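Asker: Based on what follows, work out the 3D shape:
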Amino acid sequence: MSHHDVYARLKELDIELPSAGAPAAAYVMSVQSGNTVYLSGHLAKKDGKVWVGKLGDALTTEDGHRAARAAAIDLFATLHGNIGDLNRVTRVVKVVSLVNSTHDFVEQHLVTNGASDLIADVFGEVGRHARSAFGVAQIPLGACVEIEMVVEVN
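Answerer: This next block holds a predicted model:
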């Protein structure tokens, strides 16, 4: 497999990693156990603030897709802060997405593609992951999307 430079790909996509966020409650943003890194749920942000709203109400599937993509970028920043070099990722194992949505909204999977597509684009083949996407009644701080990720590193 040819070497895939994650940082070069981020630059090509015009993505600048923000500084890693701080936890909003009694937890840490990531934990490494052996070669596995577990990233806590990251709330979608827009213009540096929590992206508030409910899918199927004030927000469209397209808005949710952009919010999920934004959450993925924050996950990359946290991961970079934890492991020092995103090129150490040997596999993105699992992504879990919580979508703040109305009871009749059924496009959580399309919202979550905002994160999944970017992860695969940035990490290449090792970015293809298992996934769950859930519609939930509410997310902390009223955020529209929360995403967590599990990765394997060398």
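Asker: going forward, measure contacts and count neighbours with C-alpha atoms only.
Answerer: Fine.
Asker: any idea which helix or strand carries the residue nearest to Ala44 when sequence neighbours are not counted?
Answerer: The shortest distance from Ala44 to any residue other than its chain neighbours is 4.5 Å, reached at Ala71 (CA to CA, 6 or more residues apart in numbering). Ala71 belongs to helix 61-83 when assigned by DSSP states H and E.
Asker: The structure of the following sequence is requested for comparison with the preceding one:
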Amino acid sequence: MPGAIESRLAQLGVTLPDAPTPAANYVPYIRVGGMVHVSGQISSAPDGIITGKLGADMDVEAGAAAARSCAIALLAQCKAACGGDIDRLQRVVKLTGFVNSTGDFTDQPKVINGASDFLVEVLGDAGRHARSAVSAASLPFGVAVEIEAIFLVA
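Answerer: Sure, this is the predicted structure:
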């Protein structure tokens, strides 16, 4: 039987995928005490990665949707770190969001809001977090967004 978080995700029409495997020589997450540090998750959709450059060929709305996809992958990694029980997640502590954007694009916070808003929608106050949203001249594979996270878990 699904727990409270997966039930809320289902209400939103979201099923957590299997946690993505690393694309290089790193681990997807590290648990240190009650904290889970999740490596950067790239923007992706069921048909592949979401590429683009904000301020050039992608608008803020599409960037926010890409950031939302990163948040889903972050939750999938957190679930894996919790042995499959996502209800052990107590709080989102911090997000660091990287936005593939042009030098004159300044709406990185609006893009990363796609992830922040989704986490609050799923977790309520436990989804509110500290955050950074920064520009990157490019990201791996040309993805639009990459986000890493720190979670507090039981």
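Asker: Drop the TM-score for these two in here.
Answerer: TM-score of the superposed chains, computed with TM-score structural alignment, normalised by the length of the first structure, equals 0.95; 151 aligned residues with a CA RMSD of 1.1 Å.
Asker: hmm, back to that, distance from the chain centre to the helix holding Ala71 of the first structure, please.
Answerer: In terms of CA atoms, centre = their mean, to the nearest Å, the centre of helix 61-83 of the first structure is found 4 Å from the chain centre.
Asker: how big's the offset between the longest strand that the first structure contains and the second structure?
Answerer: Longest strand in the first structure by number of residues (criterion: DSSP state E): strand 89-100. Its aligned residues in the second structure lie a mean 0.6 Å from strand 89-100 of the first structure after superposition (mean CA distance after the TM-score superposition for the first structure).
Asker: Mean deviation, the helix or strand following that strand versus the second structure?
Answerer: The helix or strand immediately downstream of strand 89-100 of the first structure is helix 108-123, counting by DSSP H and E. Taken over the aligned residues, the distance from helix 108-123 of the first structure to the second structure averages 0.5 Å (mean CA distance after the TM-score superposition for the first structure).
Asker: and after helix 108-123 of the first structure, which helix or strand comes next?
Answerer: Counting by DSSP H and E, the next helix or strand C-terminal to helix 108-123 of the first structure is strand 130-136.
Asker: In the second structure, point out the residues matching the helix or strand just after that next one.
Answerer: Downstream of strand 130-136 of the first structure, the first helix or strand assigned by DSSP H and E is strand 145-153. Strand 145-153 of the first structure corresponds to residues 145-153 of the second structure when matched by TM-score structural alignment.
Asker: What is the mean deviation of the matching stretch from its aligned residues in the first structure?
Answerer: Relative to the first structure, stretch 145-153 of the second structure is 0.4 Å off (mean CA distance after the TM-score superposition for the first structure).
Asker: cool, and stretch 68-75 of the second structure?
Answerer: Following the fit onto the first structure, the mean deviation recorded for stretch 68-75 of the second structure is 0.8 Å by mean CA distance after the TM-score superposition for the first structure.
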